[in-house]
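Enquirer: Give me the fold of what follows.
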Amino acid sequence: MQTEISKLISYWLRHNPKDANIVLDAYGWANIEDVLMALKVENIELTKADLIELSQRFDKVRWKIDVEASKIKSTHGHSIKVIQEAPPQTPPKILYHGTGIKNMDSIAKDGLKSMQRQYVHLAETIIMARDIGSRHGKPVIIEIDTTRLLNEGWHFYKTEEDVWLTKNIPAKYLDF
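Expert: Sure thing, here's the model as predicted:
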């Protein structure tokens, strides 16, 4: 049940806050009380403490919670437009993207695209990329030379989960 609740909250915070009558600010922050009220409408009773505990139970960081301001936001994965709060950072020289082998033809042709999300997601380690790629079938790891991208004007943002975000990357920057 906790996984389903977490996915529901993530869906609202990443993709469709209107579905739950939640208002996000320009940076993606929502009032915790609004999220708790939306859960109540779904017959899910949680307190603020329960929500904080739930966010700490999972192996990956899904949300950022500002206890003092009583706000919550998804750390990444947005399909709706949100402004990155942190300034761009310099990533490691190599980042990785994990995907399924079934996606390779389109990536080789069109590059990495954010698809329904606001940004392309990149991993710091091969292991992390492999784990992500495994969600899409037999995993394939794509290596990205970030130095070339930085030199050509790309910006990178690091999340709390060590996921790097950037705009679409043409195939010429990818090493399969």
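
Enquirer: from here on, contacts and neighbour counts on C-alpha atoms
Expert: OK.

Enquirer: Sort out which residues of stretch 127-140 are buried, please.
Expert: 128-130, 132-134, 139-140 (16 or more other Cα atoms under 10 Å).

Enquirer: Now do the end-to-end distance for it.
Expert: End-to-end distance for stretch 127-140, by Cα to Cα, to the nearest Å: 11 Å.

Enquirer: can you check stretch 60-76 too?
Expert: Stretch 60-76 has its terminal residues 11 Å apart, counting by Cα to Cα.

Enquirer: Which residues in that stretch does the neighbour count mark as buried?
Expert: 61-65, 71-76.

Enquirer: and which of these is nearest to H121?
Expert: Ranked by distance to H121 (Cα to Cα), the buried residues of stretch 60-76 are led by H76 at 8.6 Å.

Enquirer: Next one: the spatially closest residue to that closest one that is not a sequence neighbour from T166, what distance?
Expert: Residue nearest to H76 in three dimensions, not counting chain neighbours: T159, with 6.8 Å by Cα to Cα, 6 or more residues apart in numbering. Going from T159 to T166 by Cα to Cα gives 11 Å.

Enquirer: quick one, which of those two is more surrounded?
Expert: In terms of neighbours (other Cα atoms under 10 Å), T166 is the more surrounded of T159 and T166; the figures are 19 against 16.

Enquirer: count of residues packed around E4?
Expert: Using other Cα under 10 Å, E4 has 9 other residues around it.

Enquirer: Tell me which helix or strand it sits in.
Expert: Using DSSP states H and E, E4 falls within helix 2-14.

Enquirer: Any chance you could list what contacts that helix?
Expert: Applying Cα atoms under 8 Å, 6 or more residues apart in numbering, the contact partners of helix 2-14 are 17-20, 22, 24, 28, 30, 35, 54-55, 62-63, 73-74, 76-80.

Enquirer: residues contacting the closest residue in space to K172 that isn't next to it in sequence?
Expert: Nearest residue to K172 in three dimensions, chain neighbours excluded: G111, at 7.6 Å (Cα to Cα, 6+ apart). Shown in contact with G111 (Cα under 8 Å, 6+ apart): 168-172, 174.

Enquirer: please give me the structure for this one as well, since I'd like to look at both together:
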Amino acid sequence: MTASETEGEESSGDETCPECGGNVERVLSGERRRRLSTFVSGALRHFPADAGLELDAQGLTDRAALEAAVGRKYDWADEDALAAVIATDPKGRFERRETASGTEVRAAYGHSVAVTLDDEGSDADDDGDVPDRLYHGTDPANLGAIRAEGLRPMDRQSVHLSGSRATAREVGRRHAPEPVVLEIDAAELVADGFGVSKRGTETYIVGRVPPEYLTVLS
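Expert: So this is what the prediction gives:
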């Protein structure tokens, strides 16, 4: 598996796998892990054609094709490195599916390309594991539009929400040094027929959030 490690350091022995808890050998450095994860996320979410990949309607691609794509990008990115990044991503950015012909992989959320994620058999929980409150971090400059129109997908396919206020603030800092955190009445949202799905470890997606379900916390 993989773990954070200084670029170029040798493995110092067995590590604890964050996925299964077993003893494993560290195979990828911290900086290389970050670079590979960023490339794989981008290829599966935003630029599959540029990476030489074909996604099906559900965003899935053959793992062997993905291995070839990362090998073309980084000469050090072998099968084990890719498997480690997919299996141990701390935010659960990737999903795997076993088929009769082999393993398929996709990004769990964050797509700007057209895919359908709410398919039967996925790792997502549609409405079944949604907290009563969810959160969204944003630039304070967006508040006027949000109060008028609610949350919309913008350049992504879905609105992305967080399971905790702290995570929402962290996400919001990508857009502003001092983000505003919004609280979403997810229980009412679901009760009123808006489909909310859990993706990864703490990300939830929904088509839109009308303003009446939102409260500004900070």
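
Enquirer: Quick one: the helices in structure 1, in order.
Expert: Secondary structure of structure 1 (DSSP state H): helices at 2-14, 32-41, 48-57, 104-110, 126-134, 146-151.

Enquirer: In a markdown table, list the ones you listed along with distance to K93 of structure 1.
Expert: Listed next are the helices of structure 1 as a markdown table, based on distance: least, Cα to Cα, whole Å:
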| stretch | distance to K93 of structure 1 |
| --- | --- |
| helix 2-14 | 29 |
| helix 32-41 | 38 |
| helix 48-57 | 31 |
| helix 104-110 | 21 |
| helix 126-134 | 13 |
| helix 146-151 | 5 |
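
Enquirer: wait, what's in contact with G163 of structure 2?
Expert: By Cα under 8 Å, 6+ apart, the contact list for G163 of structure 2 reads 131, 133-135, 202-204.

Enquirer: R96 of structure 2 matches what in structure 1?
Expert: Applying TM-score structural alignment, one finds that R96 of structure 2 aligns to I65 in structure 1.

Enquirer: any idea how far whichever residue in structure 1 pairs up with I146 of structure 2 lies from T125 of structure 1?
Expert: Aligned by TM-score structural alignment, I146 of structure 2 pairs with I107 of structure 1. As for I107 of structure 1, its distance to T125 of structure 1 is 20 Å (criterion: Cα to Cα).

Enquirer: thinking again about what came up before, close enough to count as contact, the match of I146 of structure 2 and A171?
Expert: Yes - at 6.7 Å, I107 of structure 1 and A171 qualify as touching, with contact defined as Cα atoms under 8 Å.

Enquirer: Nearest residue to the middle of structure 2?
Expert: A centroid search over structure 2 (Cα atoms, centre = their mean) returns R93, at 3.4 Å, as the residue closest to the centre.

Enquirer: And it, how far from P210 of structure 2?
Expert: 26 Å.

Enquirer: swap in V85 of structure 2?
Expert: Counting by Cα to Cα - V85 of structure 2 and P210 of structure 2 are separated by 36 Å.

Enquirer: what's around W154 of structure 1, how many residues?
Expert: Neighbour count for W154 of structure 1, taken as other Cα under 10 Å: 15.

Enquirer: separation between it and Q56 of structure 1?
Expert: Per Cα to Cα, W154 of structure 1 is found 32 Å from Q56 of structure 1.

Enquirer: quick one: contacts for V70 of structure 2?
Expert: Contacts for V70 of structure 2 (Cα under 8 Å, 6+ apart) come out as 36, 39-40, 77-78, 82.

Enquirer: To which residue of structure 1 is it aligned?
Expert: The alignment partner of V70 of structure 2 in structure 1, by TM-score structural alignment, is L39.

Enquirer: how far away is its match from Q116 of structure 1?
Expert: Between L39 of structure 1 and Q116 of structure 1 the computed distance is 25 Å (Cα to Cα).

Enquirer: swap in I127 of structure 1?
Expert: 24 Å.

Enquirer: Repeat that for I142 of structure 1.
Expert: For I142 of structure 1, the distance to Q116 of structure 1 equals 20 Å [Cα to Cα].

Enquirer: okay, those two: which has more neighbours?
Expert: Set side by side, I142 of structure 1 and Q116 show more neighbours around I142, with 21 against 12, by other Cα under 10 Å.

Enquirer: so what's the more buried one up against?
Expert: Taking Cα under 8 Å, 6+ apart, we find I142 of structure 1 in contact with 96-99, 174-176.

Enquirer: among those residues, which are in strands?
Expert: Among those, the members found in strands (DSSP state E) are 96-99, 174-175.

Enquirer: Buried only: go through those for me.
Expert: For these, buried by 16+ other Cα under 10 Å: 96-99, 174.

Enquirer: Could you report the neighbour count for the equivalent of Q2 of structure 1 over in structure 2?
Expert: Aligned counterpart of Q2 of structure 1 in structure 2: R33 (TM-score structural alignment). R33 of structure 2 has 22 neighbours, counted by other Cα under 10 Å.
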